[in-house]
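[1] Predicted model follows, preceded by the sequence.
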Amino acid sequence: MRNELETSHHVAQEALNALKKAGLQASVRNIELFYLHVSNANINLSKAIRTGENTGAALTQSRANELYEKFVAHQDAQDKIFSMIEKFETEAGKIADAVKESGKNSAGCSNALGCLADDLTKTASENPEVARLIDGVTNIVTSIQASNEKLESQLADSSDEISFLRESIETIQKEALTDPLTGVKNRKAFDTSIHRELEFARENDDPLSLVLVDIDFFKRFNDRWGHQTGDQVLRLVAEMMKANVKGRDILSRFGGEEFAIILPSTSRNNSILLADRIRDAVGTRLLKKRRTNENMGNVTLSMGIATLQANDTVETLIERADECLYAAKDRGRNCVISDGDVIPDGAKSVAS
C-alpha cells in the first residue's frame, strides 16, 4: 500500500513539474495529458511527446491540444485518468494525516533531545574526568536533533505539497464534470447523476422526472448570426434554466444545443409546470447582438418529459423523454410534451 501511495504521489508531482517546465497552465486537460504521459498509461502519447523532445520542438499549448485530441479525447482514457485522480485524492488524505502525526512526534523528540544535550553539557562541566566521553555523546545527540529538525522541515514541505495537490485535484474533478462553454454540468456528470438518482428513487419509493430540452432551429440561428453569437445564446439559455432549478435539481448540457434536467422527488405535473416556466422565460426574451445592438428576435425551446415508471432503467427513461421531445417538435416546437400525453407515431422523424 505504501509503495502505491508513493507512486501516486510521485506521478502527480512529476506531471505538475513537467507542466511547469513546458510553461503550460495546470488546466484539467493539460494535467490529464501529462499524468497519462508520466505514468506511461498511454504509450502512443508518451512516444509522441518524447519524439518532440528529441527533435527540440517546443511543446506549445497548441501542440498540447493536438496531442490531447489525438491520444486522449475519448471516454476510456478520460475514465481511466479520472479513476486515477480519485484514487490519488483518497491516498493523499491518508498521507497528509500521517505527515501531521509524524511531525508531532518528530517535534517532541527534538525537544527531548535538546534538553538531553543541555543536561549532558552541564554534567561535563561538573565532572571533567568524563568530559571527553560526554562531549562525544553530546555531539551524537546534537546530530540527531539536527536530523530531526530537517525531517520536520521536510514533513512540513510535504504536507504543504499534498494540500496543494489535493486542491488541484478538487479543481480538476470539478472541471472534468463541467461543460466549459455554459458552466453547467456536462454529459459525464449527467450519466453519473441519472444512475444515482434513479437508484435513490427506487430505494425510497420517490418520484423522479427527466426533462430533455432542445433549442428550436438552433442550426439556422447559428448559420445566420455566427457561431460566437450562438455560443452566447447557449450560455444565456443555460443561465435562464439554472435560475429556475433549485435544491437537488441537476442541469446538464446533454450535447450540442440539447440540455437535460434531472428532477428528483418531482412528479410529472410539477415537472411540466417547471418546464413551461422555463420555456416561457426563454421564449419571451428578446435577443440583441452585443456589438451592433441588432435585434435577433428570440429562440424557443421544445421539451420532453419522462417520469420514472416501475420497470424503467436509465436507458428507457432517457428514451421516453427523447420520444416526448421529438413529439414536441412534431407538434410545432415551442411546447412541452410529457409521457402522460399521447405521442403520435413517427414523432422521431422530425428533423431538429
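    Yep, it's here. Numbers count the residues shown, from 1 in each chain.
[2] Only C-alpha atoms from now on, for both contacts and neighbour counts.
    Will do.
[3] Follow the chain on from the helix or strand hosting Ile169 and name the next helix or strand.
    For Ile169, the host element (DSSP states H and E) is helix 131-176. Next helix or strand after helix 131-176 toward the C-terminus (DSSP H and E): helix 187-204.
[4] Against which helices or strands is the following helix or strand past that following helix packed?
    Next helix or strand after helix 187-204 toward the C-terminus (DSSP H and E): strand 208-215. If contacts are counted by 3 or more C-alpha pairs under 8 Å, 6 or more residues apart in numbering; DSSP states H and E, strand 208-215 sits against helix 187-204, strand 258-264, helix 268-283, strand 301-307, helix 314-330.
[5] in the helix or strand following strand 208-215, what counts as buried?
    Under the assignment DSSP H and E, the closest C-terminal helix or strand after strand 208-215 is helix 218-225. Using 16 or more other C-alpha atoms under 10 Å as the test for burial, helix 218-225 gives 218, 221.
[6] other SSEs contacting the biggest helix by length in the chain?
    Counting residues, the longest helix found in the chain (DSSP state H) is helix 75-126. Here helix 75-126 touches helix 2-22, helix 28-38, helix 131-176, going by 3+ C-alpha pairs under 8 Å, 6+ apart.
[7] can you redo those helices as CSV with mean neighbour count and distance to Val184?
    Formatted as CSV, those follow (neighbours: other C-alpha atoms under 10 Å; distance: least, C-alpha to C-alpha, whole Å):
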stretch, mean neighbour count, distance to Val184
helix 2-22, 16, 27
helix 28-38, 22, 16
helix 131-176, 16, 10
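[8] and the comparison structure, right after this:
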Amino acid sequence: MSTTHDHIAQYWEYADATLKALRDRGLRPTPELYHVWFIYYADDNPEILRVINAVKAGGEELDEETLLQLYYRYIFDRQAADFLQRGMEDFFHLIENSDDCLTTARADMRNYGELLDQSLETLSDHAHVSPVLSELETQTKGMKTTIDTLHQRLDGYLKRVVLLQRELDETRERSYTDGLTRVSNRMHFEEQLFKLAADYDSSETPDPFCVMMVDLDQFKAVNDQFGHRIGDEILVLIASMLKANIKGRDIVARYGGDEFAILLNHTSLDDAMHIAEDMRKRIAACEIKAKHSGTSYGHMTVSVGAAQYVANEGGAKLIDRADNALYRAKKDGRNRHFAAE
C-alpha cells in the first residue's frame, strides 16, 4: 500500500513541476506541452531529457515550437507508429489466412464438381432402368449447378483478396514513406535498424554497420525568411542528395523536422566518415534554387554525427550515440561531421 502512495505522491510532484515550468515560461498548458514537461520531470525519455538539458545549459529559451517538435518526434510519432504497425500486422495475417482458406475451398469445389460430372454420366446411362436413379440424376444435376455457382463466387472472392493484398502492400509502402520527401520515415528506419541489430547480435561473424544523423544547419532561419513552402522544397532537395550518396541496401529516412537518419549496411565507422565528408561537401557546394521560378536561396550546410554498432547495445543506444556526435558537430560550429566516441 505504501508503494502505491509513494507512486501517487511522485506523480503529484511531477505534475506540480510541470505546471510550474509552463507558468514560468509563459507557455500554454496544452496536452502536448504538458506531456513533454511531465516526461522530462519523470525522467521517462532519455532523448527529451538530453535535449531540454542541453538547451537549458546553453542559456537558451525553450519555446513552444521546440517543445512541440520534441512531442511529435519522441512521443506522438512512436505511439502512432506502434499502433499502425500492430494493426497492419494483424490485418495482413487475417488476409493471408483468408487467401489460404479460399484457395483450399476452391480446389475442393473443383474436385467435387468433377466427381459430380462423372456421376452424372453414369446416372444418365442407367436412369431409364430405375425411377430412383432418375430422381438421383435430377438431384445430382441440381447439386452440380450449386457447386458451379459456388465455384464462380470463390473465384470472385479470390480476385478481391488478391486486389486487397495489392492495396495493402501499397498502403504498407506508403506507411513507410515520408509524405514530403519520399524517403523512408522514422518508423521504417527504426524497424530496419532494430532488425539489423538483432541479426548482428545473433551472428557469429557479423558485418559492421553504422547510423548517421544529419541535421540542416540554421533551417529555422530559412523557414522564417523564405516561408515553409521554400523550406519544404529544400527538405526535398536535401533528401534526394542524401539518397544519391548511399548504396542500394542503405536507408535514408526523415527522422523528424529537418533531421535525417541514414542506416549504412556493411559499413565501418571509417567508411561512414568518408561518406559523411563527401555528403557534407556536396550539399555545401550546391546552390539552392526554387523549383519553378529558379530563384536562388544561396547554400545550405548540414552537420553529421556517425556511430558504429557495438554488440548488444541495441538500436536506441546507437541512435543516441550518433545524435550526441551530431550535437558536437553543431556545437563546434556546424557544417562538420563527428564520429561517436
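    That came through fine. Just so it is clear, the structure is predicted and the values come from calculations on it, not from any experiment.
[9] hmm, back to that, format the helices and strands packed on helix 75-126 of structure 1 as JSON lines; extra columns: distance to Asp339 of structure 1.
    Formatted as JSON lines, these follow (distance: least, C-alpha to C-alpha, whole Å):
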{"stretch": "helix 2-22", "distance to Asp339 of structure 1": "48"}
{"stretch": "helix 28-38", "distance to Asp339 of structure 1": "39"}
{"stretch": "helix 131-176", "distance to Asp339 of structure 1": "32"}
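[10] Tell me what angle the longest helix of structure 1 forms with helix 28-38.
    80 degrees (axes from the mean of the first three to the mean of the last three C-alpha atoms, to 10 degrees).
[11] from the chain's centre, how far out does helix 75-126 of structure 1 sit?
    29 Å (C-alpha atoms, centre = their mean, to the nearest Å).
[12] same question, stretch 33-46 of structure 1
    Using C-alpha atoms, centre = their mean, the mean C-alpha position of stretch 33-46 of structure 1 is found 20 Å from that of the whole chain.
[13] What of stretch 40-51 of structure 2?
    The answer for stretch 40-51 of structure 2 is 22 Å, by C-alpha atoms, centre = their mean.
[14] Name the residues of it that are buried.
    40-42, 47-49, 51.
[15] Just the ones of these in strands?
    Among these, DSSP state E puts none in strands.
[16] quick check, nearest of these to Ile319 of structure 2?
    Among those, Glu47 lies closest to Ile319 of structure 2 (C-alpha to C-alpha), at 9.9 Å.
[17] ok, now how distant is the closest one from Leu70 of structure 2?
    Relative to Leu70 of structure 2, Glu47 of structure 2 is positioned 9 Å away (C-alpha to C-alpha, to the nearest Å).
[18] now Ala57 of structure 2
    Relative to Leu70 of structure 2, and taking C-alpha to C-alpha, Ala57 of structure 2 is found at 17 Å.
[19] can you check Tyr40 of structure 2 too?
    Taking C-alpha to C-alpha as the measure, Tyr40 of structure 2 falls 11 Å from Leu70 of structure 2.
[20] shared neighbours of those two, which are they?
    Ile48 (C-alpha atoms under 8 Å, 6 or more residues apart in numbering).
[21] Spell out the secondary structure type for Phe338 of structure 2.
    Classification of Phe338 of structure 2 using DSSP: H, G, I helix; E, B strand; the rest coil returns strand.
[22] wait, it sits on Lys331?
    No. Phe338 of structure 2 lies out of contact with Lys331 (C-alpha atoms under 8 Å); the separation is 11.0 Å.
[23] Looking only at neighbour counts, state which of those two leads.
    Phe338 (23 against 11; other C-alpha atoms under 10 Å).
[24] what's near enough to touch that one?
    273, 304-306, 325-326, 328-329.
[25] now with 10 Å?
    212, 273, 276-277, 303-307, 322, 324-330, 332 (C-alpha atoms under 10 Å, 6 or more residues apart in numbering).
[26] If any of the residues you listed are buried, give me the PyMOL selection for them.
    Buried residues within the contacts of Phe338 of structure 2, by 16+ other C-alpha under 10 Å, are selected in PyMOL with:
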select buried, resi 212+273+276+277+303+304+305+306+307+322+324+325+326+327+328+329+330
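[27] distance of the counterpart of Gly87 of structure 2 in structure 1 from Ser163 of structure 1?
    Under the alignment (TM-score structural alignment), Gly87 of structure 2 maps onto Met84 of structure 1. Here the criterion is C-alpha to C-alpha. By it, Met84 of structure 1 lies 17 Å from Ser163 of structure 1.
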